[in-house]
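Novice: My questions concern the predicted model and sequence given below.
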Amino acid sequence: MSSSSDKRTIALLSWYNLTSSFAGNLVAPFLSIFFYQLAGNKFFQTSIASQSSVIVSVVMGLFWARLSDVKGHRKRYIQLGILTGILSSIALSFVDNIETAILVQVLGAFTGSASGAAFSALMAEKLRDQRGARLGIYNAAGVIGGFTGSIVSGLLYNTLGFRWLLRLNALLSIIPLSLISLIDEEQNNSNKASLKGFLSLPRIPRRFWKLYLARIILTLPGAFSGGIFAIYFVKFLAGPPEAWSVLIAVTTLFGLASIPYGRLADRLSTRKMFTMAGLGWTLLYLGYYLSPNYLWFSVFFVIPVWPAFWLAYSKALMDLSDESERATFYAFEGTLSTIFGSLVGIFAGYLADQFAPRTLFLLSALAAVAGTVAANLLLEK
């Protein structure tokens, strides 16, 4: 790409992330509470609703990714996924029971899963140089959009209600749909693969497996506790919904740390970045466990640890994708991560019903310690 084309692409991707993050964060702060209420205040059923689309996403995600690699197109699959998300948000805004919510989630996964791996592949193809720094800029745009969306979400939650936030999300998602259409795409003139080739796994670099093992251990804390944050804050710590949306907004804004973290990811090893994240998560989850009220909980919640891990991991995956069929490689990684996260999330919902949900924070802190040790043992210095 020329310098001007390069800048235009970075700008379009950044605006895409900003607008999609704004629309997404209109509903993200309160989605788990919406499911929790539909499920009759049961964590296990809430986790089922949140993870209900997993099987379909796993199967169809690989299908769409392979199709993207074979056909050489990325944008059309991203557009299909966004359109499905728009329709799913509208449908979800009319459900009145947890069973229908699960059905909407499952049906939406058939074509909604088309976008994930294709977008990751498009990003990797467009960001070939200075990936850490450029990912930092891209993520910073998402931070700004997410911050603004969370603030607006809190203001509108008690006035319009969550169902209208879902409809507003659908309307605003037209903007990122339009932006992705403006990105120039280099056509890959791949020939159609045979059925055997179409169904085969991508080439997986050997270095991937140690990286991925460190990743799944290190992200156990989020898999355990991620689904209960909003519910715990509002229902168990008696935090006002407006305070939760502000907390999400501030936490998102602190995600601007992705800019310096991105530069660090270009200079430091993945091992060092993972170690930094693991130690940070250990302190955070201990803080959640010990917090006596929602104010103390908020103090720990805003500390930006996730960008340190995610930027390092994203950069490492981009580098590995250079050695494989991009979209299928990302879908394969996404499949493993989705299955892992869903199984842990459902199990965590069961534990939260059997014991105090606060117990999950202690388990998460222990998992963060294990992840830090694993990263140091598995990854190269």
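Specialist: Right, received. Where do you want to start?
Novice: only C-alpha atoms for contact and neighbour calcs from this point on.
Specialist: Noted.
Novice: biggest helix in the protein by residues?
Specialist: Determined from DSSP state H, the single longest helix within the chain is helix 3-38.
Novice: Included below, for side-by-side comparison, is a second structure:
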Amino acid sequence: MIWPTPVIYLNSYYLPPVFNVLFGQVLGWFAGIMAGLSQLLLTSNRAFAVYFPGHFSKHYKHNPTNIAICVVVAIATLIGVGGNKDGCHFLFRLELLSWAPEDFPCARTLSNIFVYVVLFVSFISNMLNIATLMKLITDSARLSLSRVEHNRRSSRRRVMFIQNVFQEFLMLIDNLNRTLVFRLFDAYWFQFCCSCISMVLTRFLEGLVMVFVNDRMRVPAKRLLRIQRAKSANITTMQKLSTLFRFGSRLTETAARFQKPSMMNFAQAARYSSGYIFDVDTAEDFSEKVINSDVPVIADFHAEWCGPCQALGPRLEEKINGRNGQVLLAKINVDNAGEIAMDYGITAVPTIFAFKNGEKIGGFSGVLDDEQLDEFLDQVTA
């Protein structure tokens, strides 16, 4: 709407060709391809986290996500640049009140490519969604979960799956409206509905889905609307669901099956004997032991079913004990302290936050090597 709105307001049929072509390539071919491929990246990222949790949490010199984004931008740029050729433009046509490709073979070819890309992306994304769901269900069956916890995780997975499918469906419908459906009827109002209104409405619905499903977006939205969240010492059932299953994308087989509870309790007691490491289960404990602490505190948000947590936890505890009280470690099990995890927007485990004088001063997600952990602790205690 950045370009069409002022043009319609001026009510002039003369459009500077250079600007029309520029906005058409940036807002048309480039943005359209970016939207579809970005959705594919999100779906692929979730699938990779579930199937390869160790590699997903590993620290890389060059972030694979950034590399994938660069590839997507390059593809979208290539198609956008191709649209600058005469006869290949995607333009805003004032007489139709809609964006449309030029009536030339090159523009029609690019338009068809655009449709095929959308169909391909939607198909692959939904296949990955199904594969991710099946993997989560399979892993869940292997774990020793109570009936209540199993039902909770199943419920959350269904919500995530419905969210993904709904977003893919919206994107597909919008692109079909703007490329095929609008040609079915020549009336201006029909073409306007299939182009501008369809795009705005689908983006609104997609954002609405994210707000309702994602806690990190829902809380700021409530604040924006000046809706005060009710304070409660006990987390509600829906909050527990939201917190518990948020970590399903990092689900992996636990190390608990290889250790007996008695051995785990003995090891835990040995680690905690120094007094530098302690558990936090409630918001009151967190405020007293972390926020009001006189020395820096590392908050370790973890889960018993999380493989990377089992790899990071003992090494972090060893290094904290080696600091001889310069820094403390608060162990926070997200399955037992869901309210704290929600307050700090925890979306993955392990997540490490550093607090000093009641303020969060840093943190990271995933697993770091020993050198990186030492560097992080040096910064906290500096």
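Specialist: Yes, it's here. Remember, predicted model here, so these are calculated numbers, not experimental data.
Novice: Let me see the TM-score of these two.
Specialist: Aligned and superposed, the two chains score 0.25 in TM-score terms (TM-score structural alignment, normalised by the length of the first structure); 150 aligned residues with a Cα RMSD of 6.2 Å.
Novice: The longest helix of the first structure packs against which elements?
Specialist: Here helix 3-38 of the first structure touches helix 43-51, helix 98-112, helix 131-157, helix 162-172, helix 174-181, helix 229-231, helix 241-254, going by 3 or more Cα pairs under 8 Å, 6 or more residues apart in numbering; DSSP states H and E.
Novice: who does the fourth one touch, helix- and strand-wise?
Specialist: Contacts of helix 162-172 of the first structure with other secondary structure elements, assessed using 3+ Cα pairs under 8 Å, 6+ apart, are made with helix 3-38, helix 75-92, helix 131-157.
Novice: right, so those helices: which one is the most enclosed?
Specialist: helix 131-157 (a mean of 24; mean count of other Cα atoms under 10 Å).
Novice: Summarise which helices and strands that one is packed against.
Specialist: helix 3-38, helix 162-172, helix 241-254, helix 258-267, helix 306-321.
Novice: Measure how buried residue 196 of the first structure is and give me the count.
Specialist: Look at residue 196 of the first structure: counted by other Cα atoms under 10 Å, it has 8 neighbours.
Novice: related to what we said a few turns ago, what angle sits between the longest helix of the first structure and helix 98-112?
Specialist: Angle between the axes of helix 3-38 of the first structure and helix 98-112 is 160 degrees (criterion: axes from the mean of the first three to the mean of the last three Cα atoms, to 10 degrees).
Novice: As TSV, the helices and strands packed on helix 131-157 of the first structure with distance to residue 144 of the first structure would be great.
Specialist: Below are these laid out as TSV (distance: least, Cα to Cα, whole Å):
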stretch	distance to residue 144 of the first structure
helix 3-38	6
helix 162-172	16
helix 241-254	6
helix 258-267	12
helix 306-321	14
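Novice: Out of those, which gets nearest to residue 61 of the first structure?
Specialist: Set against residue 61 of the first structure and scored by Cα to Cα, those come closest in helix 306-321, at 16.7 Å.
Novice: what's the closest one in contact with?
Specialist: Contact with helix 306-321 of the first structure is made by 124, 131-132, 135-136, 205, 208, 215, 255, 257-258, 261-262, 265, 270, 273-274, 276-277, 329-330, as judged by Cα atoms under 8 Å, 6 or more residues apart in numbering.
Novice: From the chain's centroid, how far away is that helix?
Specialist: 13 Å (Cα atoms, centre = their mean, to the nearest Å).
Novice: Now do the buried residues in the helix or strand just after it.
Specialist: Note on helix 306-321 of the first structure: by DSSP states H and E, the next helix or strand toward the C-terminus is helix 326-354. Across helix 326-354 of the first structure, burial judged by 16 or more other Cα atoms under 10 Å covers 326-335, 337-339, 341-352.
Novice: what does stretch 105-121 of the second structure give?
Specialist: 106-108, 110-111, 114-115, 117-119, 121.
Novice: quick one: residue 56 of the first structure from residue 108 of the first structure, how far?
Specialist: Computed as Cα to Cα, to the nearest Å, the residue 56 of the first structure to residue 108 of the first structure distance reads 9 Å.
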